[in-house]
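**Q** sequence unknown, structure follows:
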């Protein structure tokens, strides 16, 4: 349904990640449903065509869409209703239409400036030659037809049937490389979530190729400080958080990539010992301008988030995305959806962990999160928004654990976002980046942060979109929270 009504954030042309608490097994499961790059696109192509980075739109950043396979993997392991029943409401709304909401209309209009030049986009997403405005009724009969084919034929209808052939033909006709065999050979991967303990709470993330462990690294570095005594809007806390983020994001730029192509030191990166070493690099009164990634010793051995919990105690933390805006702009045939542009996140630097290679999963920003306490489920949550996500995951935990905020207050509290760190796509931080602070951070705090060497911007950051469910371990009662900055809601029945 979200892929239909919020094509600005996700769709079946994108990828999916999920963490699931199974009440029967009393265990967390992790699913990496991200797709791989086209096998027919060699690394040499980019240099031969004068490219130093992968463009954000068009055919080159398109990787295999993993969402549909992710749905069916989750359904096979945990589902109860027939998939046709699950898809029926979305099919109905796609055929009959729905009113476009304010925020979706805004982002839709912004995306059309870049994407309307790509074949198929206008026919599906610009009825009457323009993007839908707030309150306009929008129909997508092409997507309804695609959903119906998936409901009847399963995941193979998408990856091995007519849909796959249409995608491959469209890409070939429009200068792309994603082919039928890329789709037919696609598989998701069940992975073990990883965690760190923060003041008695086990915070869980998925390992790379996503960026989830960055939140764990930030929490590990900050655990030794008495944040509660500093205060949530104090310059001391905001400075320490920002400096911890800078350190972690240098590791993120160097190490986070597809583990099928690299030996990534996840265990070492999220260890308390490594955090203690990195913590020593923080100057308590001065902002850093340039940092290097650490050297952990190896021991051999744009986005939609949702969370749901049921009466049996099962909880799902799930995130889907087409990546930048509505995706690549590539809108195949009459299928009703846009292919993602996640391949933009590869590095074109030889030897980099995240270097582009055929059949490789790119670095990913979308991350679901989960918290357990004493082995019991405590909270399922996520925060949409690119590189904002691990920063917000850590801030949500700190707001609740250190500053005593409840589930909704933890999301409503003013946020800070640091930008300008080194990136897995080769960008380097040379000037310390900049710090964006929401309204509610006192002016005196901003002045002191400037005096400490931080570059401050007002309300200029991507502050993310938060959703969460918390379960009371004694009563079993669920508490829901939703974002005040964008569309979203908490609902129980």
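**A** Everything's here; your move. No experiment lies behind these values; they were computed from the predicted model shown.
**Q** make it CA atoms for all contacts and neighbour counts henceforth
**A** Noted.
**Q** Please spell out which residues along stretch 362-380 are buried.
**A** 362-372, 376-380 (16 or more other Cα atoms under 10 Å).
**Q** where along the stretch 151-300 of the chain do the strands fall?
**A** 189-191, 194-198, 201-205 (DSSP state E, counting those that start in this stretch).
**Q** quick revisit: so which of the buried residues of stretch 362-380 sit within helices?
**A** Judged by DSSP state H, these include no members of helices.
**Q** Farthest pair within the residues you listed?
**A** Greatest spacing in these, by Cα to Cα: 362 and 376 (32.9 Å).
**Q** what residue lies at the spatial centre of this protein?
**A** Nearest to the geometric centre of the chain sits residue 366, at 1.2 Å (Cα atoms, centre = their mean).
**Q** and that one, what does it touch?
**A** Residue 366 sits next to 17, 210, 211, 303, 319, 320, 321, 384, 385, 386, 389 when contact means Cα atoms under 8 Å, 6 or more residues apart in numbering.
**Q** ok, now residue 1?
**A** Counted by Cα under 8 Å, 6+ apart, residue 1 has contacts 87, 89, 90.
**Q** Likewise for residue 241?
**A** Counting by Cα under 8 Å, 6+ apart, the residues that residue 241 touches are 218, 222.
**Q** Against that first model, consider the following:
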């Protein structure tokens, strides 16, 4: 035997097309279905986004949730304009940087960032890693401005899912097992996700033996949030419970932090791109880095050459340069050492309104810590900051977190799209390349998301989809250290995108091919 292995399988995800109704593309099909039902009930893209945001926080409790943060882009068809909303996390005003002394080992933390390790991993795990959350404020802000349906109705699907409890299938069991050791450090997280505080809960092998998580505490919190309104999360009973629980676990979150938090409307960053363009979130996101990379691409190769090996080299070169500029000026030194805890969904309604929304707890399972009174997983947003003082992104009280989220609204001749992804620093290269496939090469959304791509975000090595092996990888290897990787359900070597597109009056949507739960779902029409 030669020892080599050649795969002959081809995997595709069909996506969905709706000739007159809206489409929701999300990393969990049940959340997408909840959003599609909201569209069918008369809601617009913003209403559907609120429903999906809360539903997916129940269905993927390790990826996002009310205690997270993120950003979104909106397109309002009647106005012909884009809006940007940043609802990222920030450090508590009461935070004491002295609480995070460097361990002095010379080693980096073992999570997403190559910061020097902090004593007891206080910036990574536990209550002291929790930042002020923004997801609820972001959802409430866009709902108050553009929503049509009552707030309580939009939380109903999430409440129903939480009362039922998340089904632990093979994929959920795999995710839980990957973090079981860290989850075992918090008794409340261990009680929810582990057996006997140590072993991951394993899915049942038959329909009669199915296993579901007990999310009753989360259901009660969401019910309160539906009835009392979103400000209860920041100023009411929910806020009081969150502050008490985070404080008990050694965190700095205060009632004042929550009461003063507001989502931030921002003027979108417009990025000219060949015969089209992109709108992105302008600050505390990957939007400026995307603009840098796209500008370099257009200088370095012609649109007609976009599929050539030379264009792949030009894209890799531009991404490296754009990240070097980001690291020097913005202070984001994420190195993608572990899977990011992020989810993205994109929505288009029958009128052509769009939402591209990304939300995250930062690490997988966030701080690996649960708020027992609310049933919510807590973020570890403090890890976004460099624990060494005097750096562009050094830890400080009240400081906003610099995120790698990159939701965009895009235009190509005759069509518009909403796009984003999960995957930490892998997000921006994926969004840029998929947008390029749509704008430069005129691909369908399905083909653009399934097309092989590069990741140039984790250091000196360029990672190429193994389907690019040959002329492309040869040209890359002549310039850079180059490796190939498979597209797999776990772990992700590349980002996990979700997008929707509108061509004329026809909407379509799809997600990453290898996302086990992700799918595009069309609005059911009567």
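**A** That came through, no problem. What you are looking at is a predicted structure, and each value in this text was computed from that prediction instead of being measured.
**Q** what's the TM-score here?
**A** The TM-score (TM-score structural alignment, normalised by the length of structure 1) is 0.82; 435 aligned residues with a Cα RMSD of 2.4 Å.
**Q** The contacts of residue 366 of structure 1 in helices, which ones?
**A** The helices, defined by DSSP H, take in residue 389 from the contacts of residue 366 of structure 1.
**Q** quick one: which of the contacts of residue 366 of structure 1 has the most company?
**A** Of all those, the highest neighbour tally under other Cα atoms under 10 Å goes to residue 321, namely 34 neighbours.
**Q** my read: that residue touches residue 6, true?
**A** No: look at residue 321 of structure 1 against residue 6 with Cα atoms under 8 Å: they stay out of range, at 10.4 Å.
**Q** one step back: so which of the strands of the stretch 151-300 of structure 1 gets nearest residue 332 of structure 1?
**A** Taking the strands of the stretch 151-300 of structure 1 one by one with Cα to Cα, strand 189-191 is closest: 26.0 Å.
**Q** Run through the neighbouring helices and strands of that closest one.
**A** On a contact count with 3 or more Cα pairs under 8 Å, 6 or more residues apart in numbering; DSSP states H and E, strand 189-191 of structure 1 meets strand 27-33.
**Q** on that earlier part again, reformat the strands of the stretch 151-300 of structure 1 into CSV and put distance to residue 487 of structure 1 and mean neighbour count next to each item.
**A** Converted to CSV, those look like this (distance: least, Cα to Cα, whole Å; neighbours: other Cα atoms under 10 Å):
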stretch, distance to residue 487 of structure 1, mean neighbour count
strand 189-191, 30, 15
strand 194-198, 29, 20
strand 201-205, 24, 23
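**Q** what's the closest of these to residue 278 of structure 1?
**A** strand 194-198 (16.1 Å).
**Q** Which part of structure 2 matches that closest one?
**A** Across structure 2, the stretch matching strand 194-198 of structure 1 (TM-score structural alignment) is residues 269-273.
**Q** Look up the average distance of the matching stretch to its aligned counterpart in structure 1.
**A** By mean Cα distance after the TM-score superposition for structure 1, the fitted stretch 269-273 of structure 2 averages 0.9 Å away from its aligned residues in structure 1.
**Q** which SS state does residue 36 of structure 2 fall under?
**A** Secondary structure, DSSP: H, G, I helix; E, B strand; the rest coil: residue 36 of structure 2 is helix.
**Q** Could you give the number of residues near the spatially closest residue to it that is not a sequence neighbour?
**A** Counting by Cα to Cα, 6 or more residues apart in numbering, residue 36 of structure 2 lies nearest to residue 523, which is 4.5 Å off, once chain neighbours are set aside. If you count neighbours by other Cα under 10 Å, residue 523 of structure 2 ends up with 25.
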